[in-house]
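Colleague: Have a look at this prediction, sequence included:
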Amino acid sequence: MDLFSTQPDQDINLLPHDGTVNYYGTLMTVAKANEYLKALLETIDWKNDEAIIFGKLIITKRKVAWYGDIPFKYTYSNTTKQALPWTKELIELKKIAEDKTGETYNSCLLNLYHDGNEGMAWHSDAEKDLKKNGAIASLSFGAERKFAFKHKTTKETITRVLQNGSLLVMKDQTQSHWLHRLPPTKLITKPRVNLTFRAIVVGS
């Protein structure tokens, strides 16, 4: 089921049940989105992501960064990151996401995919540090990539192409009932930067 549309209705829930996903489309001009992409590539403290799987350390080609209001510690894939202080561009983008969604975020996990060969396997963002059923605002810059959801029980799938400078929001019970992924593709040769603004529960 492909729900891609050039003029998305942000009030439409892309999921048929068990969660809420809204796609707002592009929030800025292509020129402005490319300006943010350049700044993010140059100013973010990118590191290769690490995961410990079956006791073995895996280092990915994909790079990540973790920023927040305070030095939050965030653990996933059996590794822990400590948040860096916001950059000027991240503060601007956080405000855009908050104004558009009516939510409040205190942290951001960023991913850098150098080309279509790099993706993300099926997973859900349900770490104990995150606000239960809280909103995750996903801003995309650079190459347009297909993003997919799969229901954990029914296995039904939904896809959406995420545009340069666009916003997608996952909230309510989405992480409990749905997996999501960024499928790899040999058709994409340009980089994509994805920002996922989140709410970490202080003291978790």
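Modeller: Everything's here; your move.
Colleague: use CA for all of it now, contacts and neighbours both
Modeller: Will do.
Colleague: residues contacting residue 52?
Modeller: Neighbouring residues of residue 52 by Cα atoms under 8 Å, 6 or more residues apart in numbering: 58, 77, 78, 79.
Colleague: Just give me the longest strand of this protein.
Modeller: Longest strand in the chain by number of residues, with DSSP state E as the criterion: strand 56-68.
Colleague: Second structure follows, compare the two:
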Amino acid sequence: MNVNIVPTIESNAWESIPQGQLCWLPNFLSRDEADRLYDQLEVELNWQQKAIFMYGRKVLQPRLQAWCGEEAYTYSGLRMEPAPWTPGLKQIRDKLYRLLSCRFNTVLVNKYRDGSDYMGWHQDNETELGHQPIIASVSLGETRRFVLRHLHSRQKREFELTHGSLLVMAGDLQQYWQHTIPKTLQDKQPRINLTYRWIDGGGPQS
């Protein structure tokens, strides 16, 4: 099965942008579903603060993380070995498959503890993600600002990632756009973000 295809949703949720595609579903999960999943992930994941290489030195990432699924993942000098799927993560993985007809064999889970936790400008373009990777991002908890920036035109797109929302990035987006969750001085409660992806070389889903 070719997993690196742009999936279809029977709605007008897909939006073509220059050299990329986006799908925005602010009500992917109901409030009750999102509340239950947030509480479940809080206790069933082994949260860690990992160090990565930035500008030639090791620094702690400004957020907590968990990596689950079937394949290891390497970025910024950090190799992440997967923990097993948890019931909550499998539930959302299967819901995404029913919606997108797209399989995911891993998920990176980030926990932003407050407004000072952030994700810097980057692209999800590592070789093991394959050509035209599809990244499905599910947000839980506090609303945080998400910014996309085109590498050449500097055009920007912004979203307020709310509790239970889904943002899917596809097509050539990871080749031509960067994205970030910027830090803020506003008083922010914790946020959990799930980014589902397919790592090339993975076996069939369980």
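Modeller: Everything's here; your move. A quick note: this is a predicted structure, and the numbers were derived from the prediction, not measured.
Colleague: Just give the TM-score of the two.
Modeller: Superposed pair, TM-score by TM-score structural alignment, normalised by the length of the first structure: 0.89. Supporting alignment: 192 aligned residues with a Cα RMSD of 1.4 Å.
Colleague: related to what we said a few turns ago, tell me which of the contacts of residue 52 of the first structure fall in strands.
Modeller: Of those, the ones assigned to strands by DSSP E are 58, 79.
Colleague: ok, the contacts of residue 52 of the first structure vs residue 147 of the first structure, which is closest?
Modeller: Nearest to residue 147 of the first structure among the contacts of residue 52 of the first structure is residue 77, at 20.7 Å by Cα to Cα.
Colleague: Go ahead and confirm that closest one touches residue 54.
Modeller: No - using Cα atoms under 8 Å, residue 77 of the first structure is not in contact with residue 54, being 10.4 Å away.
Colleague: Tell me, how many residues neighbour residue 65 of the first structure?
Modeller: Residues lying near residue 65 of the first structure (other Cα atoms under 10 Å) number 20.
Colleague: give the contact list for it.
Modeller: 44, 45, 46, 47, 109, 110, 111.
Colleague: Just the buried ones out of those residues, please.
Modeller: Buried members of these, scored by 16 or more other Cα atoms under 10 Å, are 44, 46, 47, 109, 110, 111.
Colleague: Identify those among those that sit within strands.
Modeller: Members of these lying in strands (criterion: DSSP E): 47, 109, 110, 111.
Colleague: What ranges does the second structure have for its helices?
Modeller: With helices called from DSSP state H, the second structure shows them at 31-44, 87-100, 173-176.
Colleague: ok, residue 124 of the second structure - contacts?
Modeller: Contacts of residue 124 of the second structure by Cα under 8 Å, 6+ apart are residue 174.
Colleague: Kindly provide the distance from it to residue 42 of the second structure.
Modeller: As defined by Cα to Cα, to the nearest Å, residue 124 of the second structure lies at a distance of 25 Å from residue 42 of the second structure.
Colleague: What of residue 102 of the second structure?
Modeller: Separation of residue 102 of the second structure from residue 42 of the second structure (Cα to Cα): 26 Å.
Colleague: Looking at the two, which has the bigger crowd around it?
Modeller: Set residue 102 of the second structure next to residue 42 and count neighbours by other Cα under 10 Å: residue 102 wins out with 22 against 12.
Colleague: hang on, isn't the more buried one packed against residue 94?
Modeller: No - between residue 102 of the second structure and residue 94 no contact is recorded; they are 9.6 Å apart, counting by Cα under 8 Å.
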